[in-house]
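Chemist: got a sequence here, can you model it:
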Amino acid sequence: MSTPRTSPWPLVALFTAGCLAPYLLPTLVGRLDSGLPLSATQAGAVGSALLLSSAAAGFLFASRVDRIGARRLARVGLALAAIGYGGAALTGAVPAVVLGALLGGFGSGTLTAVAATRIATQPDPHRASALGLLGVSGLAGLLYLTLPHLGPGHGRPLLALALTALAVWPLTGRLPAPAAAAPVPRRQRARRQRPGRLRPCSGLVLVSVMPCWSLVQNSLWGVSGRIGLTQAHLTEAAVGVVFAVALGAALLGVLGARALGPRLGRALPIGAGTALIAGCVALSASATGPTTFAIGQIAWNTVYPVVMSYVIGLAASLAPCGRWAVLVGSAASLGTAAGPLTGSLLAARAGFPVMGVVLAVVLLLAAVPMTAVALRAAGRPLLPDAVRRRGVGVRVVEATPDAPPVPARSAFETVG
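Modeler: Okay, the predicted model is just below:
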């Protein structure tokens, strides 16, 4: 029995509510540092814990959405997000804030799992993913412009997350209930169980490198707010404007990756693109003025989605069953969760410029094996699927001889 399709708009709303926390990570970490008796490193650790909780929910529910029911699971996620983030916003006790962040992060990851799973059933998954990205980028950009004018304190961004969850609740009535189990023909069951043609060496190399690649991106993202405020000497409102423009540039990067497709192969976008990201990371971290900071942030957010879409396409090409793509996405999620704490530790011990150099070197070293895998895999089909920004994870639909062709798609989906 085929999975019933859902109108894309409830999924876009769920996607927005689930991915908003990682997008607001710089201001969340910065406000925890300034509004609570926490050091910069401790605030980064809370951000990492939030993302790790979100990633854990994604891993737990990714294959269980239809069995539990998208409607039921989405409401659980919205309730956890509203209670967790709302409770953390209304208290100044550090243990309660940490517990609320963990609870809210788990809710965000649950929402992202529901949205990603249901988006894969849409007639045009790329369109639904792009709409979700547009929603979360637009809302995050609006909040970056608005929050500085609402006063200081850690509660404002957390309350915004809770209110977003509550606003999405009415749309969950249009999501499907648990799907009834249907018998699967023996031939189809055997086809699903077949592992496919794996490329262990290439796959293991990519899985081992991706945590470092993803960690660099989120190490910088987690401390970007503090770089803008303390080193580039911007006001909080100005930093918000830069982030809003950078999020718009990220959307252009997604559309650019979609337009380029396989024309440049995989090795050139992955290798040269990662090297370009390394330069943007070093530039952003060493910025001592508004112009340099803005250029570094906007350029980085433009190139990142292009490279990421090709990485996911490369992982998907290593095995028709999608096994390596799932493992690569999981490995990237681990790097994402560790990013804020790593960035805070490096910045506290060595300063922002040295942190940028260290992260850039790690990226350049990671680019070598990634490019080698891309060169070895040259000639196999490019199958990019949904890519999650800031909490990176992947869902790949297995291609079978009897299934209609799946349109290539590469759009960021933020988890926490």
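Chemist: from here on, just use CA atoms for contacts and neighbour counts.
Modeler: Fine.
Chemist: the helices in the stretch 301-416 of the chain, which residues?
Modeler: Taking DSSP state H, counting those that start in this stretch as the test, the helices found in the stretch 301-416 of the chain are 323-350, 352-376.
Chemist: now for the shortest one, which elements pack on it?
Modeler: Taking 3 or more C-alpha pairs under 8 Å, 6 or more residues apart in numbering; DSSP states H and E as the contact definition, the neighbouring helices and strands of helix 352-376 are helix 200-226, helix 267-285, helix 323-350.
Chemist: now the angle from the first one to helix 267-285?
Modeler: Spelled out, it's helix 200-226. Helix 200-226 runs at 30 degrees relative to helix 267-285, counting by axes from the mean of the first three to the mean of the last three C-alpha atoms, to 10 degrees.
Chemist: buried ones in helix 200-226?
Modeler: 202-203, 206-226 (16 or more other C-alpha atoms under 10 Å).
Chemist: could you do the shortest one as well?
Modeler: For helix 267-285, the buried set under the neighbour-count rule, 16+ other C-alpha under 10 Å, comprises 267, 269-271, 273-285.
Chemist: then the last one?
Modeler: Along helix 323-350, the positions that meet the burial threshold by neighbour count (16+ other C-alpha under 10 Å) are 323-347.
Chemist: just want the angle from it to helix 200-226.
Modeler: Using the same axes, to 10 degrees, helix 323-350 lies at 40 degrees relative to helix 200-226.
Chemist: what about residue 125, distance to residue 119?
Modeler: 6 Å (C-alpha to C-alpha, to the nearest Å).
Chemist: same check on residue 132?
Modeler: If you measure residue 132 against residue 119 using C-alpha to C-alpha, the figure is 10 Å.
Chemist: then residue 183?
Modeler: In this structure, residue 183 lies at 24 Å from residue 119, with C-alpha to C-alpha as the measure.
Chemist: which of the two has more residues huddled nearby?
Modeler: Applying other C-alpha atoms under 10 Å to residue 183 and residue 119 shows that residue 119 carries more neighbours, namely 25 against 7.
Chemist: report the contact partners of the more buried one.
Modeler: Residues in contact with residue 119, defined by C-alpha atoms under 8 Å, 6 or more residues apart in numbering, are 8, 11, 125, 128, 129.
Chemist: let's compare: structure for the following, please.
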Amino acid sequence: MSPRPRAAWPLVAVFTAGYLAAYLLPTVVGRLSVHLGLGPARAGLVGSALLLSSAVAGFTLAGRVESFGPRRAARTGLVLAAAGYGCAALADSVPLVVAGAMVGGLGSGTATAVAAAGIAARQDPHRTSSLGLLSVSATAGALYLTIPHLGGGHRLPFASIALVALLVWPATARLGGATRGGTAAPVARPLPHRRSGMVLAGGMLVWSMAQNALWGVSGRIGTVQVGLSEVTVGAVFAAALGAGLLGVSGAGVLGGRLGRAVPVGLGTVVIAASIVLSSSAGDLGSFATGEILWNTFYPVVLSYLIGLAASLDVRGRWAVLAGSASSVGVACGPVLGSVLSERTGYPVMGLLLGSLTLLVAVPFTAVALHTGGRPLLPGAVRRRGGAPAALLAASSGAVPGPVPELGAPEQAVAEISPPALRAGRPDRDAFRTAGPSAGAAQSLSGTP
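Modeler: The predicted structure is shown next:
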């Protein structure tokens, strides 16, 4: 972002405020069902409305954060989140709770868009996004351990999200203002890998919908089917979120050693088995094993899917489209899980979702094998902001010449021989003759 924040923590804070509602979705849906007298399907519909509202805000602000100004956009999102979720916490009427949840969802989506834009512009976006994931997982885990002891019905989860939004407000002072002046219009180019990209985007919609269908009813599976207390279920969710952090760390360590097809295909199979195990659980051991195993592999597969989408187009268009499709799936997941569980029961729901996940694994693996993907190697484009800068330059048309692909070997820097140095200054004619030609020759020959 311009100007870039002096530290990563403001973006991490805004990231946490934006993602927290999705992480607390099981307890929100479960408490709406119990304390407001909503059926499972209607409670899941409220959760889906919240997430869909958040996705709409993200679509609207995509590519426009700079023009509005990160500080102003973040503060607007936090105000909407605090007001919306606060009203939902205070309301006893179902229509008011739904309206408050949707306004809060707009705020969450706005904060998420600001955080995503800021993280992408940093020199080390992976480290910042990892810090954000760590922060939101730790916050959600702490709330899962705390909320069951305090009661309060649906009020406490909504009030917790609103309070976090207010606590994050001071961090927005470290974000930049609006950028004056426009950028060059992007050069219109056809989308590469159209078939593979469409298959991947459609698959991510279905995959995300299946994952969040289970996540949206996991709380009710633990309390209704397994017979656990809300305190125990909260402890299981906290452990599962911790396992998710281990999964993200493992994916970072593994990197591209196995390619993308093996982690995506094998990981999706494990996820499908975990869904079946969790939804058919009859005791604490099987329920906890399914939830923890599922939350361990879910972020691993997701990280490789995002990398695969990014590799299909250097300008990131397929990454945006696939991410948008995934957001729609996330929003539709809770209502799907609630409807299936209400009409078929939790075990049958798990079988259906597991089978759907297995079916999606086939096109995912095929796309990974067919395209191969461009390797996203750290340091491939190291200068002037690294890979994010190259992607931004390609998408905005700010660079007149060709932009190196993400993961492409970095162009060698030609060395100037000592005779060409005169009084500590390079001879321009010698540099013009030897520098670029030598660099081009080394680049064409593949010399590192």
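Chemist: could you list which of the contacts of residue 119 of structure 1 belong to helices?
Modeler: Using DSSP state H to define helices, the subset of the contacts of residue 119 of structure 1 located there is 8, 11, 125, 128, 129.
Chemist: list the residues that contact the aligned residue in structure 1 for residue 295 of structure 2.
Modeler: Taking TM-score structural alignment for the superposition, residue 295 of structure 2 sits opposite residue 301 in structure 1. Neighbour list for residue 301 of structure 1: 246, 247, 249, 250, 253 [criterion: C-alpha under 8 Å, 6+ apart].
Chemist: by neighbours, which of the residues you listed wins?
Modeler: residue 250 (26 neighbours).
Chemist: give me the element that residue is part of.
Modeler: helix 236-260 (DSSP states H and E).
Chemist: which residues of structure 2 does that helix align to?
Modeler: Counting by TM-score structural alignment, helix 236-260 of structure 1 corresponds to residues 230-254.
Chemist: mean per-residue distance, the strand or helix carrying residue 101 of structure 1 versus structure 2.
Modeler: Secondary-structure element containing residue 101 of structure 1, defined by DSSP H and E: helix 94-119. Once the two structures are superposed, the average separation between helix 94-119 of structure 1 and the matching residues of structure 2 is 0.4 Å (mean C-alpha distance after the TM-score superposition for structure 1).
Chemist: show me what contacts the aligned partner of residue 153 of structure 2 in structure 1?
Modeler: Under the alignment defined by TM-score structural alignment, residue 153 of structure 2 corresponds to residue 153 in structure 1. Residue 153 of structure 1 makes contact with 31, 32, 34, 35, 36, according to C-alpha under 8 Å, 6+ apart.
Chemist: surely the second one touches residue 154?
Modeler: Yes. The pair residue 32 of structure 1 and residue 154 qualifies as a contact (C-alpha atoms under 8 Å) at a distance of 5.3 Å.
Chemist: if we can go back for a sec, list the buried residues in the match of helix 236-260 of structure 1.
Modeler: Neighbour-count burial for stretch 230-254 of structure 2 [16+ other C-alpha under 10 Å]: 230, 232-248, 251.
Chemist: how about stretch 92-103 of structure 2?
Modeler: Of the residues in stretch 92-103 of structure 2, those buried under the neighbour-count criterion (16+ other C-alpha under 10 Å) are 96, 97, 98, 99, 100, 101, 102, 103.
Chemist: equivalent analysis for stretch 136-152 of structure 2, please.
Modeler: Applying a neighbour-count criterion of 16+ other C-alpha under 10 Å, the buried positions in stretch 136-152 of structure 2 are 136, 137, 138, 139, 140, 141, 143, 144, 145, 147, 148.
Chemist: who's in contact with the third one?
Modeler: Think residue 138 of structure 2. Residue 138 of structure 2 sits next to 241, 242 when contact means C-alpha under 8 Å, 6+ apart.
Chemist: how close does the helix or strand harbouring it sit to structure 1?
Modeler: Assigned by DSSP H and E, residue 138 of structure 2 belongs to helix 125-150. Following the fit onto structure 1, the mean deviation recorded for helix 125-150 of structure 2 is 0.6 Å by mean C-alpha distance after the TM-score superposition for structure 1.
Chemist: any idea how far the closest residue to residue 148 of structure 2 other than its chain neighbours is from residue 237 of structure 2?
Modeler: Once its chain neighbours are removed from consideration, residue 148 of structure 2 has its nearest residue in residue 231; the separation is 5.1 Å (C-alpha to C-alpha, 6 or more residues apart in numbering). Residue 231 of structure 2 is 10 Å from residue 237 of structure 2, where distance means C-alpha to C-alpha.
Chemist: equivalent analysis for residue 141 of structure 2, please.
Modeler: Applying C-alpha to C-alpha, the value for residue 141 of structure 2 to residue 237 of structure 2 is 7 Å.
Chemist: hang on, residue 258 of structure 2 is in a strand, isn't it?
Modeler: No. Remark: residue 258 of structure 2 does not belong to a strand; assigned using DSSP: H, G, I helix; E, B strand; the rest coil, it is coil.
Chemist: who's in contact with residue 270 of structure 1?
Modeler: Listed by C-alpha under 8 Å, 6+ apart, the contact set of residue 270 of structure 1 reads 307, 308, 310, 311, 367, 370, 371, 374.
Chemist: out of these, which comes closest to residue 90 of structure 1?
Modeler: Residue 90 of structure 1 has its nearest neighbour among the contacts of residue 270 of structure 1 in residue 308, at 37.0 Å by C-alpha to C-alpha.
Chemist: does the closest one touch residue 387 like I think?
Modeler: Yes. In this structure, residue 308 of structure 1 is within contact of residue 387 by C-alpha under 8 Å, at 7.3 Å.
Chemist: the two: which has the busier surroundings?
Modeler: For residue 308 of structure 1 against residue 387, the residue with the higher neighbour count under other C-alpha under 10 Å is residue 387, and the figures read 30 against 27.
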